[in-house]
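Asks: could you look at this predicted model? Sequence included:
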Amino acid sequence: MAAEALLRWRDPDRGLLSPSGFLALAEDTGLIVPIGEQVLRHACESIVAWRREKSAAALRVSVNMSAVQLREHGFEQRVAAILHETGCPPDALTLEVTENSTMVDGDMIMETLRALKGLGLRLVVDDFGVGHASLTFLREAPVDGIKIDRRFVSQLLLDQRDQAIVSSMIRLARGLGLDVVAEGVENAEQSQRLARMQCFEQQGRHFGEALPAREFASLLAARACGPITDVRSWRVRRPEALGA
């Protein structure tokens, strides 16, 4: 079972803002570094708390990493310190990076990725297929899997070109021994088509809306007391939800 940590900003006037409303500014000002560290620490603390439930003993949580963070000197040491301070098992944490994050200072960032991998973390390429150097990055980076960008999934049932692209991505990942996740799954038809393509790890609104950490903890506790029949209430990637 796996979940993704999603960053939101609750503005008193504009309400709940998604990252598209503030992330670029945070990166331009450098605030993404302390923000990212806070998100990572909170995710690790949550993992430790959630894994106390028997039903979540193998739970993994993904956290997105900015290119600015990856270029920060000593970033891997800070990640190691957070893991140590929170007691979070490294294999419970997945860091998601984009191909474009290596376009500047690529060699240095690649070394950082290798150091992070050396800590025992999982690394996944996010938004796969929309970057500038997908195959080169995939060949050289020490990654464990890819996430197919939602732009391809959204038209999966309507556009044969997107069907061919998604199918090729899945076969490529399988051939390289990598995990593959489809993001942005909105309905049962998309989920079933992906399952027929042998992509069983999925995430999106079809499985439920994003939840605050406290509500997600309540769901984990409820799952420990017995089966939850409505799998769509979970914003997690669960092959068993697809009948696999």
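Replies: Sure thing, it's come through.
Asks: please count neighbours and contacts with C-alpha atoms only from this point.
Replies: Noted.
Asks: quick check: residue 96 touching residue 64?
Replies: Yes - contact status for residue 96 versus residue 64: in contact at 4.6 Å, counting by CA atoms under 8 Å.
Asks: comparison target below:
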Amino acid sequence: MLATLSFILAMLASTAFTLKLVKLLREAREQKQRLKKIICRQRAKRKLVEEDLRIAAIAFEAQEGMVITDEHRNILRVNHAFTLITGYHREEALGKQTSLLKSGLHGAGYYEDMGRQLDTNAYWQGEIWNRRKNGEVYPEWLTITAVKNPSGKVINYVATMLDITQRKAAEAKLEHLAYHDPLTGLANRRLLIDRLQHSLLAKSRSNLYGAILFLDLDNFKTINDSSGHGKGDMLLQVAAKRLAHSIRKGDTLARHGGDEFVLLLEELSDNIRETAIETQMIATKILADLAAAYDLDHAEFHSSASIGITLFDKQSTSAEELLKQVEVAMYEAKSSGGNTFRFFDKDMLDIVNTRAALEADMRLGLQQEQFVLYYQPQVSSTGQVTGAEALVRWQHPQKGLVPPCNFIPLAEESGLIISLGAWILKTACATLAAWQKTAGKQHMTLAVNVSARQFRQCDFVAQVLGNIAHYNINASKLKLELTESLLIDNIEETIDKMNQLKAKGVGFSLDDFGTGYSSLSYLKRLPLDQLKIDQSFVRDIVSNNNDAVITRTIIALGQSLGLAVIAEGVETAAQRDFLQQQGCLSYQGYLYGKPSADLI
């Protein structure tokens, strides 16, 4: 019994021990697992710290320059980008103060304001001009952050710097493009208006007069169209340089657009007469400078200018009004023949307004087909009508029949001559087609005037041949009358176009011969059929010996070159008889008939 009890007690003791042992083992395992987790977390944390340090090290060596200083601005650390930007190596910068980089362009107040912002916000950012080691001053985008300890005291400053030299250059270039003409480098219209407005404001406090000169190059479109835009651009650049030599410091020279320039002269005189005289002297010099020959890529060109002038003082109104006035004066100078200047007069404004209204009417007239062709007979010495010249008239719905002298010059200046000339050519070919089907008219030729601008169109030959084919006419009955202005520039292109048309049978007459260029060396190369004596020589041919001599010379020249000669403006039998005696056997004028819509 006792033995049994002892055994049982022993077993119970053994079981308790075992349970305790199991518990201790389990706790040991849990402790181990906790230690493992702690170790893993510490490793992970250490890894994150190392990663953060690696990223920070990479960031510190980024493209932006970085500087770390103590609270007294002594440099503690710099990165490689700092050296690239400033030129100072690490050893040269450490221990120095950031004032090492000062450019001297900012006053003490600038840095005091920077310090106040850092004290208040612990942050400053902005553009600053600093100096590199080599002495070069450069623009920099600088960010400074103050680092504080837990008690709020600044212990470090961290600055990042970015060299913005290229950005500033790009900004300057964009600003320059916004206010300057890219071809000539001169001020553009936007900058001109800005400076003119500023000048008008300044005049309110000054008694000094100013002046505006508006320049337009004469015959620029002819050079541009005949020789190409490249030559035209070169001429504009040379003209701009010549003009730049004529201005004083503080004046504004601008390219207004196309071949137009504006010169703004300020602070001239408090006397209007003296101002006008000084401005006149400047304009005269400019005319002389621009009239000199232009050497453009080893080719010589000639041009001149028409200049409008207006004076202004503190009583003047607006910039736009002044520019309108001076442009009016320029058109007056141009209508006077060019290569001259005119001062603005209020009466001129009415002329320009009338001109603008007429141009608008012309555009509408072309759209509504208000133009008609009249025909003036051309007659042989035997009295037979051999052909006619097509002359354009404008049948205006309100003004009636408008003569060509009132609208052809405007058509040339505005460029409408291109559309008008195309219509004249088309209508003339339609007329020839009708003549070919009419008894007694099949033998007749039709002369069509072609302007220099129209002839220089790149598709002119195609236009002519296209009309010939469309109306199925005999090309030899079409005669194109050209003026001597075609011989001024690009004679080779002129000859080539003429030869292309001549090969198809088209005839050519040189109109108003003797009044223009008349280069004999070129004349013999042109595939001409006829010379036309201008009516200015025929008018007084009987009473004026000079006109008689010129007429005889033209007739003899035509005969020596194998060309027919026709005289226009023949109004009397005496004129006809004189011409016939000299060998001119074709005539056109009121003696034989006025231009009419129907040729009998």
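Replies: It's in. Note that the coordinates shown come from a computational prediction; the quantities given were computed from them, not determined experimentally.
Asks: please state their TM-score.
Replies: After superposition, the two chains reach a TM-score (TM-score structural alignment, normalised by the length of the first structure) of 0.84; 215 aligned residues with a CA RMSD of 1.4 Å.
Asks: ok, now which ones touch residue 167 of the first structure?
Replies: For residue 167 of the first structure, the contacting residues are residue 197, by CA atoms under 8 Å, 6 or more residues apart in numbering.
Asks: quick one: map it onto the second structure.
Replies: Structural alignment (TM-score structural alignment) places residue 167 of the first structure against residue 552 in the second structure.
Asks: also residue 51 of the first structure?
Replies: Under TM-score structural alignment, residue 51 of the first structure pairs with residue 436 in the second structure.
Asks: is it true that its match touches residue 442?
Replies: Yes - using CA under 8 Å, residue 436 of the second structure is in contact with residue 442, at 4.5 Å.
Asks: for the first structure, which segments are assigned as helices?
Replies: For the first structure, the helices defined by DSSP state H cover 23-29, 32-50, 67-71, 75-86, 106-118, 134-140, 150-154, 160-175, 188-196, 213-225.
Asks: using TSV, lay out those together with distance to residue 6 of the first structure.
Replies: Listed next are the helices of the first structure as TSV, based on distance: least, CA to CA, whole Å:
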stretch	distance to residue 6 of the first structure
helix 23-29	12
helix 32-50	9
helix 67-71	17
helix 75-86	18
helix 106-118	21
helix 134-140	24
helix 150-154	16
helix 160-175	24
helix 188-196	21
helix 213-225	10
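Asks: to residue 13 of the first structure, which of those lies closest?
Replies: Smallest distance to residue 13 of the first structure across the helices of the first structure (CA to CA): 17.9 Å, for helix 23-29.
Asks: map residue 70 of the first structure onto the second structure.
Replies: By TM-score structural alignment, residue 70 of the first structure lines up with residue 455.
Asks: can you count the residues close to that match?
Replies: 19 (other CA atoms under 10 Å).
Asks: which residue is nearest the middle of the first structure?
Replies: Centrality entry for the first structure: nearest residue to the mean C-alpha point is residue 62, 4.1 Å, by CA atoms, centre = their mean.
Asks: quick one: it from residue 92 of the first structure, how far?
Replies: Taking CA to CA, to the nearest Å as the measure, residue 62 of the first structure falls 9 Å from residue 92 of the first structure.
Asks: in the first structure, what residue corresponds to residue 170 of the second structure?
Replies: In the first structure, residue 170 of the second structure lands on no residue (TM-score structural alignment).
Asks: pull the contacting residues for residue 343 of the second structure.
Replies: 308-310, 326, 329.
Asks: please redo it, this time with the cut-off set to 7 Å
Replies: With contact taken as CA atoms under 7 Å, 6 or more residues apart in numbering, residue 343 of the second structure is in contact with 308-310, 329.
Asks: sec struct for the nearest residue to it once chain neighbours are set aside, please.
Replies: Excluding the flanking residues, the one nearest residue 343 of the second structure by CA to CA, 6 or more residues apart in numbering is residue 309, at 4.6 Å. Three-state assignment for residue 309 of the second structure (DSSP: H, G, I helix; E, B strand; the rest coil): strand.
Asks: may I see the buried residues of stretch 110-124 of the first structure?
Replies: 110, 112-117, 119, 121-124 (16 or more other CA atoms under 10 Å).
Asks: biggest helix in the second structure by residues?
Replies: helix 2-60.
Asks: residue range for the next helix or strand after that helix in the first structure?
Replies: Downstream of helix 2-60 of the second structure, the next assigned helix or strand under DSSP states H and E is strand 65-70. Across the first structure, nothing matches strand 65-70 of the second structure (TM-score structural alignment).
Asks: perfect, I'm done here.
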